[in-house]
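Participant: Pasting a predicted model and its sequence here:
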Amino acid sequence: MAISANKVVKIGLVGLGKIAVDQHIPALRGNPGFELVAGCSPNARPDGIPAYPSMEAMLAAHPEIEALAICTPPQVRHRIAKDALATGRHVFLEKPPGATLGEAEVLRSFAAEKGVTLLASWHSRFAPAVSLTRAWIAQRKLKSMHIVWKENVRQWHPGQAWIFAPGGMGVFDPGINALSILTAVVGDAVIVKKADLHIPVNCDAPIAVEMEMTTAQGVPVRADFDFLQENLQTWSIFAEAEDGGKLSLGMGGAILEIDGQPVMKEAEREYPGLYAHFHELIASGASDADFAPLRIVADAFMLGKRIAAPEYIE
């Protein structure tokens, strides 16, 4: 159902962990199109926001809430999102949109049935240099691409055991951000050819991955993901064109170099962009539920080789 583009949408947060506090709350407070009414979490109680132990309790106290952002771990996201959609509220899904493709597809169909907006959010697509990268690639015939996405799980996910549990995706949790950029900029389907999944002996999800892919047009794409990177974190994508041109997208899409020359270096503002997009979707009565990055992860798990890695100790 479309609304006025100037309407202030009352929104609630489901899940009040690190990502909600670091990104969602500041982005919502900086967007005049939303009013952050309340949040819910079994335990977390961040300052400055009314908080309830469950979504049901929050909605009972605040029936005026029109939209919900689901910021929980992916293993429980489907049930919560389906319940939210059933009440006729618009839903913003933190990435990934579900623990499985099947869950995500059910939500897409259910949102359409209920006539409400569903956003499968991929925040890295809103990094400053992604649109310029897409334009550069569109004008050339690519020779190859290489993703290097390495970060420290102990820094970004301290004490979060869910990330190595079934459905938590392990290093694919950050790696899917790179895959969301890849699928946005190549303008083509991406096919997984080989994946080595290094899984700690006490975990159920990989801590490192080497993956070989191609676009549907046959451009080779390699990805190296690592969850044990210390010191400088690496979030880079490199592209080489058949004419010799080279592109380097760094810091998750905030820095762009072309042929060795700096083109862009801007501060990260991904979540403000995401929420502006969400408001536009609600205003126009549309949804954005693209699951291409999740499909690549699913394919990697389907054909990937499991390699035992040392025990992970927090």
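Facilitator: Structure's in. What do you need? Numbering: from 1, shown residues only.
Participant: CA only for contacts and neighbour counts going forward, please
Facilitator: Noted.
Participant: so where's the longest strand in this protein?
Facilitator: strand 190-200 (DSSP state E).
Participant: now it: how far from the chain's centre is it?
Facilitator: 19 Å (CA atoms, centre = their mean, to the nearest Å).
Participant: who does whatever helix or strand comes next after it touch, helix- and strand-wise?
Facilitator: Sequence-wise, the next helix or strand downstream of strand 190-200 (DSSP states H and E) is strand 208-215. For strand 208-215, the elements it packs on are strand 190-200, strand 220-226, judged by 3 or more CA pairs under 8 Å, 6 or more residues apart in numbering; DSSP states H and E.
Participant: Name the surrounding residues that touch strand 208-215.
Facilitator: Identification of contacts with strand 208-215 by CA atoms under 8 Å, 6 or more residues apart in numbering yields 171, 186, 188-199, 220-227, 300.
Participant: Check which helices and strands whichever strand or helix holds L68 is in contact with.
Facilitator: Element membership for L68, per DSSP H and E: strand 67-70. Judged by 3+ CA pairs under 8 Å, 6+ apart, the packing partners of strand 67-70 are strand 9-14, helix 77-86, strand 90-93.
Participant: Residues touching the last one, excluding its own?
Facilitator: Around strand 90-93, the neighbours that count as contacts under CA under 8 Å, 6+ apart are 66-71, 81, 84-85, 116-121, 278, 282.
Participant: for the closest residue to F278 other than its chain neighbours, what are its contacts?
Facilitator: Excluding the flanking residues, the one nearest F278 by CA to CA, 6 or more residues apart in numbering is L119, at 6.6 Å. Shown in contact with L119 (CA under 8 Å, 6+ apart): V91, F92, L93, F278, S287, D288, A289.
Participant: Next one for the comparison:
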Amino acid sequence: MPPIKLALVGLGKIARDQHLPALAANPDYQLIALVSRSIHEQQALTVAFPEAKLFTDLDQLLASGLEIDAVSLCAPPQVRHAQAARALAAGCDVMLEKPPGSGINDVQALIHQAERHGRVLFATWHSRYAPQVEPARAWLESKRVTALKVSWREDVRHWHFNQEWVWQPGGLGVFDPGINALSIVTRLLPDGLYLTKARLDFPSNRQTPIAARLEGALAGRASGPVEIELDWLKTGEQSWDIEIGTDQGRIELTHGGSRMLIDGEQIAVAGEQEYPGLYARFSELVARRKSDVDLTPLALAADAFLLGERREVDAFEW
């Protein structure tokens, strides 16, 4: 199969740090277009990708006549539906950065549109490709889960400095990183979980939460409590930890899923492989002409907002 002619839309931190290196290392792709409103600041990227043409928006790219097979959308979720709809209508396969949209129904509309146009739609959850997620899932298959505890704490000033979209409606606030934890646990626990209670802390000058505490229960053959703590004001060492109790011991995933411990003993440590895994998966889906859109993590985040007791906290400033 010839390389997929791909356009990368949105050149923020996640695109520069993760998407571009993954694309550069994958021969299944030919990056032929870069799209950003601040494209004049991105001229240096053409050194690494000399075949890539620069555009200031997706409409300009689609009107250019440049032949593209697929687009990877890394712009904020509030604009992702409109961009994906235009790309699908233009005959492109589409890969969505997480979260796939700012709501559930807008992504469902994209699913139907992709089906109508015979295009591939891939809603990515990069944390599911952390190296210890699948080994942990295999270990859990023969166990009965009895408890789930998640602690996801990071510093918004480090990861999203001056990115105002995270505080605007649809930006998800602390659920932007927190949904990574939700994507992992919904992969590890095939019978799922549900929320019964939520408390969301909103800075007095912002429209999305900066911290959250979620409570719930395990579903299906599992039985036990669910506790999820999300914090976007963690200074110093960041922590992304999941602890699962079972009838045959306790498993922990730490460092976002790169380390695994069983009953406190470290079993495995591995380097980051999330975005190479995403692009390998997208290439496979394109070859098979098959979409992959799982909305379960987004539905859990939406449930938290529906259930959430709102608590106003101190104003947040960068």
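Facilitator: Ah, there it is. Predicted model, so just to flag it, every value in this text is computed and none were measured.
Participant: from the contacts of strand 208-215 of structure 1, which would you call buried?
Facilitator: Among the contacts of strand 208-215 of structure 1, those buried by neighbour count (16 or more other CA atoms under 10 Å) are 171, 186, 190-199, 220-227, 300.
Participant: Of the helices and strands packed on strand 67-70 of structure 1, which stretch is the most buried?
Facilitator: Mean neighbours per residue, mean count of other CA atoms under 10 Å, is largest over these for strand 90-93, with a mean of 27.
Participant: A300 is in contact with V192 of structure 1, correct?
Facilitator: Yes - V192 of structure 1 is within contact range of A300, at 6.4 Å (criterion: CA atoms under 8 Å).
Participant: picking up where we left off before, which residues in structure 2 does the strand holding L68 of structure 1 align to?
Facilitator: Aligned by TM-score structural alignment, strand 67-70 of structure 1 falls on residues 70-73 of structure 2.
Participant: tell me the average deviation of the matching stretch from structure 1 after fitting.
Facilitator: Here stretch 70-73 of structure 2, set against structure 1 after superposition, deviates by a mean of 0.4 Å using mean CA distance after the TM-score superposition for structure 1.
Participant: Quick one: residues in contact with that stretch.
Facilitator: Here stretch 70-73 of structure 2 has contacts from 4-10, 80, 83-84, 87, 92-97, using CA under 8 Å, 6+ apart.
Participant: Now do the helices in the stretch 1-150 of structure 2.
Facilitator: All helices of the stretch 1-150 of structure 2, identified by DSSP state H, counting those that start in this stretch, fall at 13-14, 20-24, 45-48, 58-63, 80-89, 104-117, 133-140.
Participant: do the stretch 201-318 of structure 2 as well
Facilitator: Going by DSSP H, counting those that start in this stretch, the stretch 201-318 of structure 2 shows helices at 274-288, 296-307.
Participant: Which residue range of structure 1 does the shortest one align onto?
Facilitator: Meaning helix 296-307 of structure 2. Under TM-score structural alignment, the match for helix 296-307 of structure 2 is residues 292-303.
Participant: average offset between that stretch and structure 2?
Facilitator: Looks like 0.4 Å for stretch 292-303 of structure 1 (mean CA distance after the TM-score superposition for structure 1).
Participant: Let me see the residues that make contact with that stretch.
Facilitator: Residues from elsewhere that reach stretch 292-303 of structure 1, judged by CA under 8 Å, 6+ apart: 96-97, 100-101, 172, 176, 179-180, 183, 190-192, 194-195, 211.
Participant: Closest one to K265 of structure 1 out of these, please.
Facilitator: S180 (20.2 Å; CA to CA).
Participant: With adjacent residues omitted, what lies nearest to the equivalent of that closest one over in structure 2?
Facilitator: By TM-score structural alignment, S180 of structure 1 lines up with S183 in structure 2. Leaving aside its sequence neighbours, S183 of structure 2 sits nearest to P297 (CA to CA, 6+ apart; 5.1 Å).
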